[in-house]
Structures are given as structure tokens and as C-alpha cells.
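**Q** kindly return the folded structure for what I paste below:
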Amino acid sequence: MIRLRSGAMAGVALSLLLVAVPAAVAEPEVVSVELAVRDRALQVTPLEQPLTALAGEPVRLRLDTKAIPPGTLFGDVVRMRATGVDGAAAGTEPTSVPASGGATTEWVFATEGTHTVRLDVEAYLLDGTPVQAQWHQKVEVQAARQQPMQLPDVATAPLAAAEAPPAALEAPAVAAAAQPPVATGKVTVERGHVDALAPRLIDGGLRVHVKDGSAVGTVVWREPIDVEFKVTDAARVALPDAPALSFLGAAGGQIHLLPQQEQPGVLWIGWSTEELKPADITGPVTWSLTSVAGPGPFGLFTTGSFGAHSVIFNSTDGLPDTHSVALGTHAHANWAFGKPGRYKLDFAVSATKTDGSTVQDKESYTFLVGDTTSTVTPDNNTTRDGRRNTTLASTGPAGSPAAATALALGLIVTGTAVMVLTRRRTAKETS
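**A** This next block holds a predicted model:
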């Protein structure tokens, strides 16, 4: 079992079953590993000796981040993942560890011998540069303590006929990690966190799914064709006088913006390549915007600490636009729509497998922009990949705008250019 606990906060933040074991019976010593940021890189000082533990009893390792001053990393947080590399278990979900503090991992092993746990930590500098560190921690597990047993006195009785001993119970095998299934049915999401593009490798092929976390505490995987993203008038902002964003309209005009930073009441949309593993995929993933159908321009861009804008996708200057995404990325940016109405965005995602073959997928996404843009259920003229055989419907200008909101509140953020949180159906296309 692996548990990750923040040294500054109560509660268990992470749990991963390595092996089935009895409860711990002693408080183990906690050994610390220091993490620091030097020369724009995460640096860890691993232990020179392996940790030691008794089978069935916990061993603890603390990640000490006190050497990272506040304001060094975006969000003052490091993401940590512990993975059993000797066949004991699959990896954990990444968990946040506060800078200038730390967190403690707790492992329990049922069997004797040398076990290895891989620890991955990653964070982002204030300018959006990703930084990572990785090390392997060996744990020497010795035989469990033998507890003497006190047998009660029993009356002498004739021996009964001997029975065959029960068959020995086999240790439960840890099941191989399986991809969560894709839900069915049409949905409209208009608030909460959603990774709109989350590619997975399923049956050897690349499939792009929506990782829907809009309901707090749950994650539902969906086909993009089954999801309509509602951009309400709560997301209306005034377009600033910024040359990089002039393609969206005139300065001071109203646009609909799904922000890079989370804001209550509106969608917070990102993308994730956390489901793709280096053992299967080499190098970054290529993400392309191939076409846009709608009443106005569309743009995807990031905003840096001092208000500088970096455009990823611009629908007005010729498509396709292409963006490279590293494995293990979970990122957010600003999704901007110049006019209210119904938009269809076509995306293509491709990657190279470790055997040298290329895998790819293409999907269409529907955005309903503005309160007066109605939800329309796709009819029989909608193909399986979400493309319509007829012209997409769109509405006119939305109703009266909400109270004027300076875009600076939604765009000029304290932190990095990309809000990064740092992490399979038969392939439709392979080449």
C-alpha cells in the first residue's frame, strides 16, 4: 500500500494498493529526501542507502520541499507520483505536494526481498517551463516479526478423525490496469473541469476522448460526439487592446472566453496526455486544429504573468494550426469565441509508438456559445465522427451582456503561461 500525506495538511491524499497486507503495528522512522529548484530545474538528493522494513509493516519516506521558496513554482505546488516497478502495482494518480513544506509516502510490502519504487515529481516555473525529476528508491524487506501465541488451556478430549487440510490460499494477483469504459448518451456541460482532449491508447490505436470531471469527485470518459460544451454569458468579457488577439474582434468588444484560470460558474477546459505512457509512445503528441465552422473567429491562447498573450490556435489565418504536447501534460489555456452561436471545431491528434508506427485520431467538438444558443441533438445527417452533412445552425447576437468584466481579471494571471496540473476503443486511423 502507498499513501501520500502532506506534512502541512491532515488527511490521506492518495492511496495505491501494492499488496494485500495486515495493518501496521509500529510507527516507523521517517527518512527525508530533499527537493530543490536550482538553475531552473528540479533537483533531488536521493538516499545513498536503501530503506529497510519488515514485511507487513510500513516504511516511510518524506519529500522535503522546504528548500523551494514561495513564488518559485506556479501555484507553489509540486506533483508527485509513486509507482511500483517490480511488478507490485501500477502507478498512482499524481498528487499535489506544497512547496516550502513536504509530503510523506508510506509503503507496506507483504513479501521479503528487495522492492523498488519509482518516484516522479514535476512542476512548472512561473513562465510555464515544465521541470521534472525522477529517482528509484530501493526498499529491503525482511521477514516479519514472529509474535508468540498464548494458547488457552483446553480439556483433554478424544481425537476426532483427521480431516484433509484446506487448500492453501493463493496470494491475490494485482490486476492489470484497465482503461475505464466510455459512457454512452448525449450530455451538455456548462461548468466545472473537463479535459476536452484526452487521448488514450486502446487496442494498439489512439482514441481521443473527453475526460469529464464536471461533477465533483467523479470522472466520466465520453466520446466527443456525445458532448456539447455550453459557453454561457457568464463567460462574456471585454476584448483588450492586444495586437495578438485582434483577430477575435475590436478592442473593447464583447467575446465569450473560457478562462485559463478556473472561475466559478463557467467551464474550465483543458487537455491531457497523462494516459499515454513512454513505454508505448515516443516523443510528444501532435495536436492540430483542422477546421472551424461557426459564426465568428475562434482562438486558443495562453496568458503569462505580465499579460503577454501566446496564441496556440487562430481560426482566421489559415488552418491547420499545430501544437506539440509533451507526454504527461495536463494543461489549460483561454478558449475564445468572437461571436455567439454554434461552433464545430475539428481536431486531429497523432503520435508515434515505440515500434515506429504512427497512430492518430480525428474528432469534432461542438460548442454552444451564448445563453440564446440552443442545444440541438445531432440528427441522422451527423456522421460518426461528428461532421454534419448540412450547414451548421448558428444564432444571431446574444441578448444583453452581463455587467462589463475587464478581461484582465480572466486573462492576466499571477503565474505561468499555461496552467498545468500534471498525467483507449479500436483505433480509427493508423498509418
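**Q** from now on I want contacts and neighbour counts done on CA atoms only, so please keep to that.
**A** Will do.
**Q** and Ala279, which of the three is it?
**A** Following DSSP: H, G, I helix; E, B strand; the rest coil, Ala279 is assigned to coil.
**Q** surely it and Thr354 touch.
**A** Yes. With contact defined as C-alpha atoms under 8 Å, Ala279 counts as touching Thr354 (7.0 Å).
**Q** okay, these two: which has more neighbours?
**A** More neighbours surround Thr354 than the other of Ala279 and Thr354, with 13 against 8 (other C-alpha atoms under 10 Å).
**Q** list the residues that contact the more buried one.
**A** Contact analysis of Thr354 by C-alpha atoms under 8 Å, 6 or more residues apart in numbering lists Ala279, Asp280, Ile281, Thr282.
**Q** how close does the first one get to Gln137?
**A** In this structure, Ala279 lies at 20 Å from Gln137, with C-alpha to C-alpha, to the nearest Å as the measure.
**Q** could you do Gln260 as well?
**A** Going from Gln260 to Gln137 by C-alpha to C-alpha gives 36 Å.
**Q** between the two, which one's more packed in?
**A** Gln260 (26 against 18).
**Q** regarding the more buried one, what is its secondary structure?
**A** coil.
**Q** to compare against the first, here's the next sequence to fold:
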Amino acid sequence: MRAPTKALGSLLLAAALVTGVATSASATTVTLSSGHVDVLDIDYSGGALTLDLLDSTTATAVDRAPADVVLNVPLAAKHTNVPTTPAWSFLGTGGTAWILPQSQTAGLLWAGWNATDVPAGVFQGNQVQFQLTAVSGPAGFSVYTAAGSTPTKLVDSEDGLPDTVTVAAGAHTHANWGFDAAGTYVVTFKVSGVLASNGQTVTSAAQQYTFHVLNA
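**A** Reported below is the predicted structural model:
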């Protein structure tokens, strides 16, 4: 397990409530606006699964507590030509969405997930699952991949939650992160897996991630 960087200073507790889960914000919040970030950094160590955020926007990658980070989605991520066909309806119906792309793009976050700290053979099927359990925001949130003009939706806050994605141990993946409107989104994830040794399910604590989607 990577040694996490400890946030300095005191914590400022926020009063926001997301489907029964209290949100906390740090007085030393780090804002990330471009570069490589594994939003969901999955670790298994000492019998426990954990989620944090791996910030690779710096020269040396840093593990951060999700509550200590704000992820900016700038105006450069705004698309006004989203197809209005049914296959793309999860991005809203108006043809406009903010998208952090699955390919690295200058000036935008290159967001993904990372299970390289999950050892092979520990979990049944050599895999774990991350789950989107709640979203607070002005409109829909989704994660998807795309091959050409065909999207594959992985999670979508508009079609009922929770949504679950299977991740192979050791995998490192990037995808598109979509937001249907500008504003602040707080999204809640957790990760779980079934131990190969005894069939028991191990589940992490839920973590909340904050995205600021900008329209100016």
C-alpha cells in the first residue's frame, strides 16, 4: 500500500447531506484541474479494501483522501454537439454535456481507476467491484467508454442506483466522466470483493468525491 499523504490543519465539517451520508470537507482542500488522476484508487492490505484518490498531476504520485480534493471540470470540457440518439441519452437530452475524456487531453483531468494494489489471487474471479451508490448534483452523472460513435455506459445516476463495475486485480483503466449540467456534484463510491480463501465479502468504507463543473 502506498503511504498516504496526511492532510495538514483541521477539518471543516460540511452540513450537506447526500442520501443519508454526511459530507466532510477539509480546510486544506487540494483542487485538481488537469493531468492524470485515478479517482478511484483501490487497495487491499491487511485484510481490508480501501478507496482513496491517486494524484499523478505532480512529479511524484500522491495518495489523497477523497474528502481533501476538489476535481475541476472546466469550460473546455463542455460539448454542445452530443448526439441526441437514444444510445447517448444518458448524457441528457439537450445535446450539451461536460466530459472528462478517456484519452489524455491537455488542460483537462485524465480520470480513471486503479487496482494495481489489489494482489492477484486474493479475490474470487481475480476481481473486485466498485459501486456508485449516490449522487448529489444539478443533473445526471455518468461514466462510460466509447469506441468510435458507440458508447458503453458503465454507471448512470439517472437510471437508478447503485451501479456496479467489475475491475480485474491489477487493472488500470480510464474512461469518460460525463456531467449533464454545470454545478457541484458529490458522488459516492465504495468497493467490494469476495475472498477466494473463504467466500467472505470484504467492503470498503464509502467515499465521497467532489466535482466542480464550470460554465465560465
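**Q** care to give me the TM-score?
**A** Scored against TM-score structural alignment, normalised by the length of the second structure, the superposed chains reach a TM-score of 0.83; 191 aligned residues with a C-alpha RMSD of 1.4 Å.
**Q** tell me the counterpart of Phe141 of the second structure in the first structure.
**A** Taking TM-score structural alignment, the alignment pairs Phe141 of the second structure with Phe298 from the first structure.
**Q** quick one: contacts for its match?
**A** Leu248, Val292, Phe313, Asn314, Ser315, Thr316, Trp335, Ala336, Phe337, Gly338.
**Q** make a ChimeraX selection of the buried ones in those residues.
**A** Remark: buried members of these, expressed as a ChimeraX selection using 16 or more other C-alpha atoms under 10 Å:
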select :248,292,313,314,315,335,336,337,338
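**Q** tell me which entries of the contacts of Phe298 of the first structure lie within strands.
**A** Val292, Phe313, Asn314, Trp335, Ala336, Phe337 (DSSP state E).
**Q** can I get those residues in TSV with distance to Arg38 of the first structure?
**A** Listed next are these as TSV, based on distance: C-alpha to C-alpha, whole Å:
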residue	distance to Arg38 of the first structure
Val292	43
Phe313	33
Asn314	36
Trp335	34
Ala336	36
Phe337	40
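**Q** between those, which is nearest Ala215 of the first structure?
**A** Of all those, Trp335 has the smallest distance to Ala215 of the first structure: 20.7 Å, by C-alpha to C-alpha.
**Q** alignment lookup: that closest one to the second structure.
**A** Counting by TM-score structural alignment, Trp335 of the first structure corresponds to Trp177 in the second structure.
**Q** next one: Val210 of the first structure
**A** Aligned partner of Val210 of the first structure by TM-score structural alignment: Leu53.
**Q** which residues sit in contact with its match?
**A** The contact partners of Leu53 of the second structure, by C-alpha under 8 Å, 6+ apart, come to Val37, Asp38, Val39, Leu40, Asp41, Asp63, Arg64, Ala65, Pro66.
**Q** correct me, but the fourth one touches Trp113?
**A** By that I understand Leu40 of the second structure. Yes. Using C-alpha under 8 Å, Leu40 of the second structure is in contact with Trp113, at 4.6 Å.
**Q** and those two? which has more neighbours close in?
**A** Neighbour comparison, Leu40 of the second structure and Trp113: the larger count goes to Leu40, with 23 against 20 (by other C-alpha under 10 Å).
**Q** for the more buried one, pull up the helix or strand it's in.
**A** strand 35-45 (DSSP states H and E).
**Q** what sits up against that strand?
**A** By C-alpha under 8 Å, 6+ apart, strand 35-45 of the second structure touches 1, 49-57, 104, 106-119, 191.
**Q** rerun at 7 Å
**A** Residues outside strand 35-45 of the second structure that contact it (C-alpha atoms under 7 Å, 6 or more residues apart in numbering): 1, 49-57, 108-115, 117-118.
**Q** buried subset of the residues you listed?
**A** 49-55, 57, 108-115, 117-118.
**Q** secondary structure element for Ala82 of the first structure?
**A** For Ala82 of the first structure, the enclosing helix or strand under DSSP H and E is strand 77-84.
**Q** and Asn114 of the second structure, by the same measure?
**A** Per DSSP H and E, Asn114 of the second structure falls inside strand 109-117.
**Q** need the contact list for the aligned partner of Ser246 of the first structure in the second structure.
**A** Here Ser246 of the first structure is matched to Ser89 in the second structure, going by TM-score structural alignment. Ser89 of the second structure makes contact with no residue under the criterion C-alpha under 7 Å, 6+ apart.
**Q** how close does Ser89 of the second structure get to Val82 of the second structure?
**A** Counting by C-alpha to C-alpha, the gap from Ser89 of the second structure to Val82 of the second structure is 9 Å.
**Q** picking that back up, verify the assumption that the match of Ser246 of the first structure is located in a strand.
**A** No. Read with three-state DSSP, Ser89 of the second structure is helix and lies in no strand.
**Q** ok, it to Leu51 of the second structure distance?
**A** Counting by C-alpha to C-alpha, the gap from Ser89 of the second structure to Leu51 of the second structure is 30 Å.
**Q** before we move on, what about Ser103 of the second structure?
**A** Distance from Ser103 of the second structure to Leu51 of the second structure, by C-alpha to C-alpha: 23 Å.
**Q** run the angle between the strand holding Leu40 of the second structure and strand 109-117 for me.
**A** Inter-element angle recorded for strand 35-45 of the second structure and strand 109-117: 20 degrees (by axes from the mean of the first three to the mean of the last three C-alpha atoms, to 10 degrees).
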